[in-house]
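Trainee: missing the sequence, but the structure's below:
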């Protein structure tokens, strides 16, 4: 994908951010650091941008923000703010171990033909509200469920194991997602509802895309166990994303479920 194409994709996504987003493409969380020797407070930027990790387009909505401490307890963000080009918040990280910081975008999307005008209408909402949006006499009704996860990880001291979520599309690292090193190979597993995500395309893109004529992203694919490996070509911040769809909906009206995942990972020299 060229930079102009990335910008167009980012624009389309940003427009959808007025409500919970369908996909995580070009949307990211960027922590001020991913590894600390002792407890402190980190700052996280959240945005949808023209260039990876450069807040130059639109803020990411963070209503679905979830921060989980190493012991599994939830943590409340501090100093939340929505700026013109980015959202920002602080996270106190006092416990030793690995923290998961994620924004969840779950919703339902519907389209139908209006009986009176013949025009196509669209609405977004929750499983509880979407039925109220669709008129009783609507035709050609299509309902789609979406489940997206955008996340990053921070470790204080020694890394700790992350508890699998078991819902939607998720990433599981063989080692620690905060212990990645230039020139070394890292192995990950993608799962859907706790089961291996087989034959799924994964894209890994280094930051600083504004300084490159080409994205030079790595295109990978999961095996029968949902596993894939990355040999990191350089140090820096990377954006990993994947998406798929299936018919395993939990919303009665929906015939399709769209799943997306994105993570920001830091690679050390």
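Mentor: All right, it came through fine. None of the values given here were measured: they were computed from a predicted structure.

Trainee: switch to C-alpha atoms for all contacts and neighbour counts from now on
Mentor: Will do.

Trainee: residue ranges of the strands in the stretch 1-150 of the chain, please?
Mentor: Secondary structure of the stretch 1-150 of the chain (DSSP state E, counting those that start in this stretch): strands located at 27-31, 35-36, 40-48, 58-59, 65-68, 78-82, 87-93, 97-113, 120-125, 139-156.

Trainee: any idea of the angle the last one forms with strand 27-31?
Mentor: So the one you mean is strand 139-156. On the basis of axes from the mean of the first three to the mean of the last three Cα atoms, to 10 degrees, strand 139-156 is oriented at 10 degrees to strand 27-31.

Trainee: what about versus this one:
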């Protein structure tokens, strides 16, 4: 680790109240790099126009998925939902890197009947039976949202960073807790386990409330799904991306989004 750890809407709506559809989802940790044999980290989770500024809606935590350094799953502690943000803690007892994610999967269908547009919500298996025989313009999509961050206690490791091959995922090439101001980090985006090529990726630095420059950039993934970011300043940075595709031959389309938080240290 360098310098001793110095250093993105349809699916988003499923992770928060419907009023937050146009807002960015984020999980903000109180710390990302810790030492010792036992530590606690607190997390805020919300939806807002300005990332990490809790002023719009809390994130629902029904899909909270916390992976420990050995690959086992942890339960959040002290979880609660306030008006503008949800909060929870985790206790770090294992040395290594933790992946803290809120993952929401869903399925949506649409059809027209008698000139009226109708929407279906339920499981993919139920959709075919739910569509009337006289329905026209039938379409559907699998939806997937991953919102996450990473924390490390002591020496880092990569076990929790392994892909699940579901939805849109960020796979670190550079360790996510090794981001430093003035240096570069490389990541890959996968969609259902395959490289997500030619995808727009937005990187936004937190703290906009206290400055006039948004410090937001957009890049694009390569053929292997990779992209590189040079960190111009320290602070929490939001990484957002989404992939949408139309279904074909009776198969559902895809609406997948990713929202990640990386802390860049001085």
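Mentor: Right, received. Where do you want to start? These numbers come from a predicted model, not from an experiment.

Trainee: Of the strands of the stretch 1-150 of the first structure, which is nearest residue 257 of the first structure?
Mentor: Across the strands of the stretch 1-150 of the first structure, residue 257 of the first structure has its closest neighbour in strand 139-156 (4.6 Å, Cα to Cα).

Trainee: For the second structure, which residue occupies the most central location?
Mentor: residue 147 (2.3 Å; Cα atoms, centre = their mean).

Trainee: I'd like the distance between residue 58 of the second structure and residue 77 of the second structure.
Mentor: The gap separating residue 58 of the second structure from residue 77 of the second structure is 17 Å, by Cα to Cα, to the nearest Å.

Trainee: Comparing those two, which residue is more hemmed in?
Mentor: The neighbour comparison of residue 58 of the second structure against residue 77 (other Cα atoms under 10 Å) goes to residue 58, with 26 against 13.

Trainee: wait, doesn't the more buried one sit right on residue 26?
Mentor: No: contact between residue 58 of the second structure and residue 26 fails when scored by Cα atoms under 8 Å: they sit 9.9 Å apart.

Trainee: quick one on the thing from earlier: looking at the strands of the stretch 1-150 of the first structure, which is nearest to residue 8 of the first structure?
Mentor: Nearest of these to residue 8 of the first structure, taken as Cα to Cα: strand 40-48 at 11.5 Å.

Trainee: Could you figure out how far that closest one is turned away from strand 97-113?
Mentor: Per the same axes, to 10 degrees, the angle that strand 40-48 of the first structure makes with strand 97-113 is 20 degrees.

Trainee: distance from strand 40-48 of the first structure to the second structure after superposition?
Mentor: Superposed on the second structure, strand 40-48 of the first structure shows a mean distance to its aligned partners of 1.0 Å (mean Cα distance after the TM-score superposition for the first structure).

Trainee: for the closest residue to the residue nearest to the centre of the second structure other than its chain neighbours, what are its contacts?
Mentor: Distances taken as Cα to Cα, 6 or more residues apart in numbering place residue 259 nearest to residue 147 of the second structure, at 4.5 Å, with adjacent residues excluded. Each residue near residue 259 of the second structure by Cα atoms under 8 Å, 6 or more residues apart in numbering is listed here: 8, 24-26, 145-148, 238-241.

Trainee: farthest pair in the residues you listed?
Mentor: The most widely separated members of these, counting by Cα to Cα, are 145 and 238 (14.7 Å).
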